[in-house]
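Visitor: For reference, the sequence and a predicted model appear below.
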Amino acid sequence: MELRCVDCSKPHPLALLYRCDACGGILEAIGDDGTPRVSLGETVTPLLRAARIEASLPGFSGEIWLKDETRNPSGSFKDRLVASALGRALSLGVRRVVCASSGNAGAATAAYAARAGVPAVIVVPAHTPLGKVTQIAAHGAILLLVEGHYSRSYDLALALAEQHGFANLTTTFINPYAVAGLTAVGTELVEQLGGAPSHVLVPTGSGPLVKGIWQGVTDAGATTRLIAVQAEGCAPIVQAFDQGREQVHAWGTPQTIASGISDPLIGYERDGTYTLKLVRQSGGRAIAVSDDALRAAMQLLARSEGIYAEPTGASPIAALPRLWAEGHLPADARVVCMVTGHGFKDGKVYQDLPVHTHRVDDPTDTAAVARICEAALGMS
C-alpha cells in the first residue's frame, strides 16, 4: 500500500497524513497491505430487488435494487470507513481518536473505539438528531456539541488531530485509509449483480462513497454511471454540476432534514470538486431533492419495501422520479440505490409523518375492531 495525491500524484509514506504536503491535495491509499481492521462483524450487505418502487415509475422496464447498508453493525455505511481507518491508526501506534460527524460516523467511531478499547472524542453540530447523539453517548465517547454547521465540527476535529496527537477518523476525504474501506462496496455490487449496474445513486455530502463505489467497480473491470444525490438545502456539488463549473464552492447555512448529507464543505471544497470530477468521468450527474421528496421516499421505502431508512438513506429513492421524468434513466436501466443509514438514527422525522393509529376502547369488541381495520385498509 502507498499514499498518493490525487492532484499532483506525489507519493507519501504510510502515516497519518491528511493532505498532500506539496499541493494540499487529497491523498488516496493505493493497494492493500493486509493491516487488520477493527471489526464488529461487518460483512457483505444485502442487495434487494425493489419491485414496488419499479412499478411506481410509469413505463420503466428495468431494475431497481437497494443496497441496504443499514445492516452494518452501527446502522450505517460509515462502519466500513471506521473499521479500516481505526485499524490503520492502531497499527501506527495511535491510541486515541477523534471524529467530526453529522451523526453516523460519530456513532461508528464510538462503537468501534469501544470495541478496540481506545478513547474517542466525537465532535458534532449541536442540532444533530437525538437518535444519533444518543447512540454516540451510549458507547462512552466524549461528545462535543458545536453550534453551527458541520464544517465547524470538522475544523475542531482537525485541530485536535494535528495539535494534540489524535488519529482523525472524520469520514470526508481527509483520512485516505477510511476512504479505502469503501472500495468493497463497488466490488460487492458487481459480484452480487453478476456485473455492474448501469447507474448507482449515492447520498452525497463530501463524496467518499462515490469514490469507493467508482474504485471498486473499476477494480472489477467494469463501469457504472454515478449519480450524486444531495438535499436542496445543502447542494454545493449539484450547484457546480448544474452551472457547468469544474470547481465546487462552499455552501451557506444548510437547511434540510437530511443531516447525513448536510455538509457545506467550508474549508475543504476540494473534496466536493474531486467528487464532481468522478461523477462526470463516470458519465453520471448530480441531483438535489427536496425535504418533501425525502419524506415521501422514506414512507415508500418503509411501506413498500420494508426498509426503515433515515432521510439521507432514502435520498436516492427521492431522486428516482425526477431522474426518470427528465429522461436521465433509460427504460431498461439497472439501478442501485444506496440506502446508507437506518431509520432509528432520526426517528423524529417518522414521528412527524402520518400513521395508521386508532384507539381501541373495547378490545373484546372484535367486530368493531375489524371494521376499523377494514376501513383503514380500504376494504369496507
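Guide: Thanks, I have it.
Visitor: C-alpha only now, for contacts and for neighbours.
Guide: OK.
Visitor: residues touching the residue nearest to the spatial centre of the chain, list them.
Guide: The residue lying closest to the centre of the chain (CA atoms, centre = their mean) is T340, at 4.7 Å. Neighbour list for T340: D68, E69, T70, S76, F77, P203, A309, T312, G313 [criterion: CA atoms under 8 Å, 6 or more residues apart in numbering].
Visitor: residues of stretch 128-140 that come out buried?
Guide: Within stretch 128-140, the residues scored as buried using 16 or more other CA atoms under 10 Å are T128, P129, L130, G131, K132, V133, Q135, I136, A137, H139.
Visitor: Just these: which are in helices?
Guide: Within these, residues falling in helices by DSSP state H are L130, G131, K132, V133, Q135, I136, A137.
Visitor: Does the first one touch D346 like I think?
Guide: What it means is L130. Yes. With contact defined as CA atoms under 8 Å, L130 counts as touching D346 (7.1 Å).
Visitor: Tell me the residues that contact both of the two, please.
Guide: In contact with both L130 and D346: no residue, using CA under 8 Å, 6+ apart.
Visitor: So what's the residue count around G194?
Guide: 9 (other CA atoms under 10 Å).
Visitor: wait, A111
Guide: A111 - counted by other CA under 10 Å - has 26 other residues nearby.
Visitor: thought it was touching V121?
Guide: No. A111 is beyond contact range of V121, at 11.7 Å (criterion: CA under 8 Å).
Visitor: Please compare the first structure with the one that follows:
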Amino acid sequence: MSLHIETPLVASRPLSLASGLDIWLKLDALQPSGSFKLRGIGAACEAYARQGKRRFVSSSGGNAGIAVAVAGRILGLPVTVVVPETTTERAKQLIRQEQAEVIVHGKAWHEANALALSLMGEDDAYIHPFDDPLLWQGHATMIDEVAATGFKPDAVVVAVGGGGLLSGVCEGLARNGWGQVPVFAVETAGAASLAASMAKKQLVALDGVNTVATSLAAKQVCQRAFEWSQQRPVYSHVVSDQAALDACEQFLLDQRILVEPACGAALALAYAPTAELKRHQKVLVIVCGGVTATLDQIRQWRAAC
C-alpha cells in the first residue's frame, strides 16, 4: 500500500481567465504531508523498510523532512532530519509533530546534508530529498494519474529546486508516451541552478543561494534533472521572489489553498505566461504544495521585497 494518495486534477477557471489558457491543476498540495514529496519519499522509505533498515536519516529545507517524518511514523521507524538554519520554525514544528528528531546545522542545505551523512549507521537508510531513482519513480505517479483520467496536456509547468520533481515529471511523461510534451521549469532568481546549467550546457553549481523560496534553495540540480533538460523539450524560466509570493496570495484567493513560495514560482508563470507558454493551450500546472510558510510569513516577505 502506498503512503501517498491520488490527488485531484481540476480545471482552474481563475487561472484560465488570468492567463488566457486552459489551465489544469494537479493538486499535490493535498498530500498528507502537504507536498508532492510524499510520493517519492514514501516509496523510498517503504523500499528501505523492506530491506530491514531500522531508522531513516535525511536532510531537508522542510518539505522532504516532513515527508520522511510522516513515512517513518506510519511505518513505525524512527526518523532524524537535519535542517539548515534557514528552515522556518513552522517546518521544524511539523517535522517534530510526526515524532521525528530535528537537528539544525549549517547555513544552507548542503551543509545540513553533510552532517546527515555523517550520522549514518549500519542499520540506517539515507533518504535524499531529491536525488534518488526511487524518488523519481514515485513522483512520476502523478503523471500516471493524469493520464488515467484521459486528459493529455500540451505543456506542463513545474517548480525546480534540486530537480527531483522535474525528474519525476519527465519520467512520468516518458513512460506514458508523452515524451514530446514540453516542460516549463520555473526557478526563483536567487536559486536558478537549472537555468545556469542549461545556459552553459553543463551541470554547474551556484556560488550561493538567496531566495525566500527556501524549498528551491539547492546550489545545484541533480544530474538526472540536467540530463532531462538536454534530452527532451524543457524550457527554463526564472521568476522573482516577489512574483512567487504574489502568486501564493492570489492562489489562496482563487483556489482556497495556501502554498509556499516554491510552489508560487510555478504558479507565477501560470498567472503571467510567457510567449512560449502561450503557444500551448492546455497547460498542466503541478501544484507541488509545501507547508513550511504561513500566510503571515508570506505577507512579511512580500513587504520586504
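Guide: In hand now; what should we look at? Everything quoted here is computed from the prediction, not taken from an experiment.
Visitor: Can you pull the TM-score for these?
Guide: After superposition, the two chains reach a TM-score of 0.91 (TM-score structural alignment, normalised by the length of structure 2), with 301 aligned residues with a CA RMSD of 2.1 Å.
Visitor: Generate a markdown table for the buried residues of stretch 128-140 of structure 1, with distance to L353 of structure 1 as supplementary columns.
Guide: As requested, those are exported to a markdown table (distance: CA to CA, whole Å):
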| residue | distance to L353 of structure 1 |
| --- | --- |
| T128 | 19 |
| P129 | 16 |
| L130 | 17 |
| G131 | 17 |
| K132 | 19 |
| V133 | 22 |
| Q135 | 23 |
| I136 | 25 |
| A137 | 27 |
| H139 | 29 |
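Visitor: Now do the buried residues in stretch 218-235 of structure 2.
Guide: A218, K219, Q220, V221, C222, R224, A225, F226, W228, S229, V234, Y235.
Visitor: in structure 2, which spans are helices?
Guide: 13-19, 37-50, 63-75, 89-97, 109-118, 133-139, 141-148, 164-175, 193-200, 223-231, 241-255, 261-271, 295-304.
Visitor: among the ones you listed, which is nearest T211 of structure 2?
Guide: In terms of CA to CA, the element of these nearest to T211 of structure 2 is helix 241-255, at 6.5 Å.
Visitor: and for the closest one, what span of structure 1 is it aligned with?
Guide: Under TM-score structural alignment, helix 241-255 of structure 2 corresponds to residues 291-305 of structure 1.
Visitor: go on, stretch 54-73 of structure 2?
Guide: So stretch 54-73 of structure 2 is aligned with residues 95-114, judged by TM-score structural alignment.
Visitor: Buried ones in the matching stretch, by neighbour count?
Guide: 95-113.
Visitor: what separates that stretch from the chain centre, distance-wise?
Guide: Taking CA atoms, centre = their mean, to the nearest Å, the mean C-alpha location of stretch 95-114 of structure 1 is offset from the chain mean by 15 Å.
Visitor: gap between D68 of structure 1 and L144 of structure 1?
Guide: 30 Å (CA to CA, to the nearest Å).
Visitor: and those two? which has more neighbours close in?
Guide: Counted by other CA under 10 Å, D68 of structure 1 and L144 do not tie: D68 has more neighbours, with 25 against 16.
Visitor: Tell me who's in contact with the equivalent of that one over in structure 2.
Guide: When structure 2 is aligned by TM-score structural alignment, D68 of structure 1 is paired with L27. For L27 of structure 2, the contact set (CA under 8 Å, 6+ apart) comprises T7, P8, L9, V10, I286, V287, C288, G289.
Visitor: corresponding residue for the fifth one in structure 1?
Guide: Meaning I286 of structure 2. Per TM-score structural alignment, I286 of structure 2 is aligned with M338.
Visitor: give me the number of residues near that match?
Guide: 26.
Visitor: shouldn't it be in contact with V202?
Guide: Yes. Contact criterion CA under 8 Å: M338 of structure 1 and V202 qualify, at 5.5 Å.
Visitor: Now for those two: what residues contact both?
Guide: P316.
Visitor: count of neighbours near the residue in structure 2 that E232 of structure 1 lines up against?
Guide: Using TM-score structural alignment, the partner of E232 of structure 1 in structure 2 is A189. Counted with other CA under 10 Å, the neighbours of A189 of structure 2 add up to 18.
Visitor: who's in contact with A189 of structure 2?
Guide: Contacts of A189 of structure 2 by CA under 8 Å, 6+ apart are T211, V238, V239, S240, D241.
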